[in-house]
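J.: 3D model of this:
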Amino acid sequence: MRVLCSTTAGEGHFGPLRVLAQACRAAGHEVRVAAPASFAGAVQRAGLEHVPFAEPSPEAMHAVFASLARMSTEEANGTVMAEVFGRLDAQAAFPDVKRMVRAWRPDVVLRDPAELASLAAAEAAGIAHIEVAIAVAALMEWGLVHLTDPLAELDEVAGLTHGTLLQAAAASPVFTLVPEAMDRAAGHSTGAASAVRDVVRFRARRETGPGRLPGSWGNPEAPLVYVTFGTVAGGLDHLREVFTSTLHALSALPVRVLLTTGASGEVALADVPGNARVEQFWPQDDLMPLAAAVVSHGGFGTTMSALSAGLPQVVIPLFSTDQYLNAEAVSAMGAGVTIHGGPEATPAMAAAVSRVLAESSFSIRSREIAEQIAALPEAADVVDQIGRITDTAAPN
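T.: Modelled structure (predicted):
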């Protein structure tokens, strides 16, 4: 089986797809990853073959992002979905992805939900395609509302009948790392674009050992609180203060704090409290076995890692819709608490962390969800289902 995976240039978008791509390759299938040229390093570090496609011009991207400052968070997120993913990214990538599909003739396309050029190329070629979720199902239900017009434009670019891509995006099978309880907790859209979809749930294999920390600091007997705001916040000037304010908020608690700033930018923090240590990066698989709680922005990777490890969470969404949906799902499941208000709300962090550490219900519920995730099949065990979907797809 020839498997073409397609992703936008984001670690959070590529992560779930990478798990399935590696499982397909391990099963003996041919795998290629279509991704922006700028994302070649991430694909190659995963041990996968990268096939580049074009990206929008920096000027076009700057024009969109410069306009966001005048918008509410909700409006800005809708604009990014429509203008960046729906129009700029998709239309820039489509010619290259179309050529890839025609030249290589994959049996199936596994796609990041935000990578829409591969959706159009697969539909135009009559090839089976599968969405690999990057968040709870409610995110793409929300996203399709904003993609109605961009997908209609992409229909025209791809020579498809009006409405083809919206219908295809709404009805394609979904492979997801999200447990059913989390999708239910995140709620469901009643919009016209929503549809009943075949959903395959799986889990990533995690090599868990005794854990490992970057040296010693603070009281070694105190509970370890892991703090991360993902790979993007450190590169955004208006969010850098969240690191300092979070450390200040937690400085008086009887805990040890390990904060990672991410790879997107150098974040120099002065006056780090004695109970805290700051690293640009530390493997989450090494941290989770030793942590008592996790503080994050609600990014998909960290949220799922904490749930898989059975750790209670404090989530403070910072900028994107998926973060808000993940935060509300964690709270609704009883696996943690949400802090509303963005970076300005970090003074509430101390009370929230104290609560999830003190109230056993959070740890109990987190462990229950971890057991549900552990009961899901590994990625290697769902590769055959990809093949069955491919076999039942309509012939070209």
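
J.: can we go C-alpha only for contacts and neighbour counts from here?
T.: Will do.

J.: could I get the full set of strands for the stretch 251-396 of the chain?
T.: 256-260, 276-279, 293-296, 313-315, 336-338 (DSSP state E, counting those that start in this stretch).

J.: and Ala114, what is it in contact with?
T.: By C-alpha atoms under 8 Å, 6 or more residues apart in numbering, the residues touching Ala114 are Thr7, Thr8, His13, Met81, Phe85, Gly86.

J.: likewise for Thr164?
T.: The contact partners of Thr164, taken as C-alpha under 8 Å, 6+ apart, are Ala152, Asp155.

J.: rerun at 6 Å
T.: Going by C-alpha atoms under 6 Å, 6 or more residues apart in numbering, Thr164 touches no other residue.

J.: got it, and Pro289?
T.: Applying C-alpha under 6 Å, 6+ apart, we find Pro289 in contact with Gly211.

J.: quick one: it from Ser67, how far?
T.: Taking C-alpha to C-alpha, to the nearest Å as the measure, Pro289 falls 43 Å from Ser67.

J.: and Ser363, by the same measure?
T.: 42 Å.

J.: who has more neighbours out of the two?
T.: Ser363 (22 against 11; other C-alpha atoms under 10 Å).

J.: the more buried one contacts Ala309, correct?
T.: No - taking contacts as C-alpha atoms under 6 Å, Ser363 lies outside contact range of Ala309: 10.5 Å.

J.: please provide the structure for the following sequence as well, for comparison with the first:
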Amino acid sequence: MRILFSSTPAHGHLLPLVPLERAARRAGHVTAFLTHGSVADVVAPAEVLSAGATLGEALAEVHRRIGADASTDMSPATVAEFFGGVRIDLGADESLSAAAAFAPDLVIAEAADFLGPLVASSLGVPWVSHGVGIAIDAALADAVMVAAAQRMKERDIELSPPIAAVDPWPDTLQLETWEPSRDRIDIRPEAPEYEHDVPWTAPSFPGRAELPRVLVTLGTIVDEPGTLTAIIESLLEQDVNVVVAMHPASDPRDLTVDASRVHVTGFVPMRYLLDGVDVVVTSGGAGTVLSVLGAAVPMVILPLGLDKPLNAERAAAVGAAAVIHDPRQAGAAAVRVLGTPSFAVAASEMAGRIAAMKPADEVLALLLDRMA
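T.: Okay, here's the model as predicted:
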């Protein structure tokens, strides 16, 4: 079988799909990703069918059209223009051509992507929606759907319904008003494995090995050097060791720190970074939250836009995170989390719930059964 995965060209949207793609290749299926070639390294060695605009180009086009910053503005009009409008306008023709050449039997599209559903509907093949985080507000979902459906209508394409909704977000982290769809299949969120992973050796802190270790990461979207510096300075007021994972586009050499207390690195897979870590300070991206909880590590969350405030609220609601609103509060909050056992207990309970979700191989089998 030929399975096409489709996603917005951003780490946080692509990475949740990778475990299912790996499972498909292990099972002998032919796979490819429909996204922009600039993020090919995120899904390597899977083939990439490059189509559409880069993330930066799409954001710039939204700003040109409506004057909004889609990287921070979660209003229905802005979200709809980005995902349902600009993404399709700048990528439909290339996507249709690339998908026709690949000839998929099944399309699996991340929930915010409509190029995948567009090509599936055009080709008459089944498609699956794959979540990347907490279920979005109904008003946002409706606004995006209306914009996308209009773009498809202009191309004489009628959007077909998905055959399933794959969801990596645990039930207990959803909003209290959330109800699962009848076609929902949960999938265990896992950090993807890469054939050419560079071995990661957790840093040593001579003479300080007995102290708690704090990981600081603002994820792959947020790049705010001033905020990162303020977090580090706040942590250095406490007796802890600090590991800092820089934004993928940043150079670790640009950050001047006390190397005896702070270790700075570029992009390293989260499953390695969490080795020996006692608490994580993060901006609250969905992928980071799920990875950290899956490793039974509590968090301090400084939510920085988009879905992050909601992710922070839900992680705090289950008792696994403290939420701050000023980077200068990071040190005191980390010490509070370290000194309050209930945070670690809650994180461990969430790790157990995540481990009980279906593995990717099982989910793939369920999808193929549903197709039949």
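
J.: quick check: TM-score for this pair?
T.: For this chain pair, the superposition-based TM-score is 0.88 by TM-score structural alignment, normalised by the length of the second structure; 365 aligned residues with a C-alpha RMSD of 2.9 Å.

J.: thinking again about what came up before, ok, the contacts of Ala114 of the first structure vs Phe39 of the first structure, which is closest?
T.: Nearest to Phe39 of the first structure among the contacts of Ala114 of the first structure: Thr8, at 8.2 Å, using C-alpha to C-alpha.

J.: please name the residues that touch the closest one.
T.: Thr8 of the first structure sits next to Ala35, Glu115 when contact means C-alpha under 6 Å, 6+ apart.

J.: same thing but at 8 Å, please
T.: Phe14, Ala35, Pro36, Asp112, Ala114, Glu115.

J.: what's the span of stretch 296-311 of the second structure, first residue to last?
T.: Stretch 296-311 of the second structure: ends 16 Å apart by C-alpha to C-alpha.

J.: buried stuff in that stretch?
T.: 296-311 (16 or more other C-alpha atoms under 10 Å).

J.: quick one on the thing from earlier: out of the strands of the stretch 251-396 of the first structure, which is closest to Glu241 of the first structure?
T.: With C-alpha to C-alpha, the closest approach to Glu241 of the first structure among the strands of the stretch 251-396 of the first structure belongs to strand 256-260: 13.4 Å.

J.: read off where that closest one ends up in the second structure.
T.: The counterpart of strand 256-260 of the first structure in the second structure, using TM-score structural alignment, spans residues 241-245.

J.: the matching stretch vs the first structure, average distance?
T.: Mean deviation of stretch 241-245 of the second structure from its aligned counterpart in the first structure after superposition (mean C-alpha distance after the TM-score superposition for the first structure): 1.0 Å.

J.: what is the aligned counterpart of Ala120 of the second structure in the first structure?
T.: Under the alignment by TM-score structural alignment, Ala120 of the second structure pairs with Ala122 in the first structure.

J.: check which helix or strand covers that match.
T.: Element membership of Ala122 of the first structure [criterion: DSSP states H and E] is helix 117-125.

J.: Gly234 of the first structure touches Gly265, doesn't it?
T.: Yes - here Gly234 of the first structure reaches Gly265: they are 5.1 Å apart, a contact under C-alpha atoms under 8 Å.

J.: these two - which one has more neighbours?
T.: A direct count of neighbours by other C-alpha under 10 Å for Gly234 of the first structure and Gly265 places Gly234 higher, at 24 against 16.

J.: give the contact list for that one.
T.: Gly234 of the first structure neighbours (C-alpha under 8 Å, 6+ apart): Arg240, Thr261, Gly262, Ala263, Ser264, Gly265, Glu266, Val267.

J.: so where's the longest helix in the first structure?
T.: Taking DSSP state H as the criterion, the first structure has its longest helix at helix 137-158.

J.: what packs against that one?
T.: If contacts are counted by 3 or more C-alpha pairs under 8 Å, 6 or more residues apart in numbering; DSSP states H and E, helix 137-158 of the first structure sits against helix 73-79, helix 90-104, helix 117-125, helix 164-171, helix 180-186, helix 321-333.

J.: distance from that helix to the middle of the chain?
T.: 19 Å (C-alpha atoms, centre = their mean, to the nearest Å).

J.: do stretch 321-340 of the second structure as well
T.: On C-alpha atoms, centre = their mean, the centre of stretch 321-340 of the second structure falls 23 Å from the chain's centre.

J.: in it, what's buried?
T.: Result for stretch 321-340 of the second structure [16+ other C-alpha under 10 Å]: buried residues 321-324, 327-335, 337-338.

J.: Thr78 of the second structure versus Gly67 of the second structure, what's the distance?
T.: For Gly67 of the second structure relative to Thr78 of the second structure (C-alpha to C-alpha), the value is 9 Å.

J.: more crowded one of those two?
T.: Taking other C-alpha under 10 Å, Gly67 of the second structure and Thr78 do not tie; Thr78 has more neighbours (24 against 11).

J.: I'd like the distance between the residue nearest to the more buried one when sequence neighbours are not counted and Ser7 of the second structure.
T.: In this structure, Thr78 of the second structure finds its nearest non-sequential neighbour in Ala70, 6.0 Å apart by C-alpha to C-alpha, 6 or more residues apart in numbering. From Ala70 of the second structure over to Ser7 of the second structure the distance is 17 Å, taken as C-alpha to C-alpha.

J.: how about Gly116 of the second structure?
T.: 7 Å.

J.: and what of Gly91 of the second structure?
T.: Distance, Gly91 of the second structure to Ser7 of the second structure, by C-alpha to C-alpha: 12 Å.

J.: and what of Pro252 of the second structure?
T.: 28 Å.

J.: how about Leu49 of the second structure?
T.: Going from Leu49 of the second structure to Ser7 of the second structure by C-alpha to C-alpha gives 11 Å.

J.: identify the contacts common to Gly116 and Ser7 of the second structure.
T.: Leu34, Ala109.

J.: where do the helices sit along the stretch 201-350 of the first structure?
T.: Under the criterion DSSP state H, counting those that start in this stretch, the stretch 201-350 of the first structure contains helices at 241-250, 284-287, 300-309, 321-333, 349-358.

J.: tell me the buried residues in the strand or helix carrying Arg65 of the second structure?
T.: In the assignment (DSSP H and E), Arg65 of the second structure maps to helix 55-66. Within helix 55-66 of the second structure, the residues that count as buried by 16+ other C-alpha under 10 Å are Leu55, Ala58, Leu59, Ala60, Glu61, Val62, His63.
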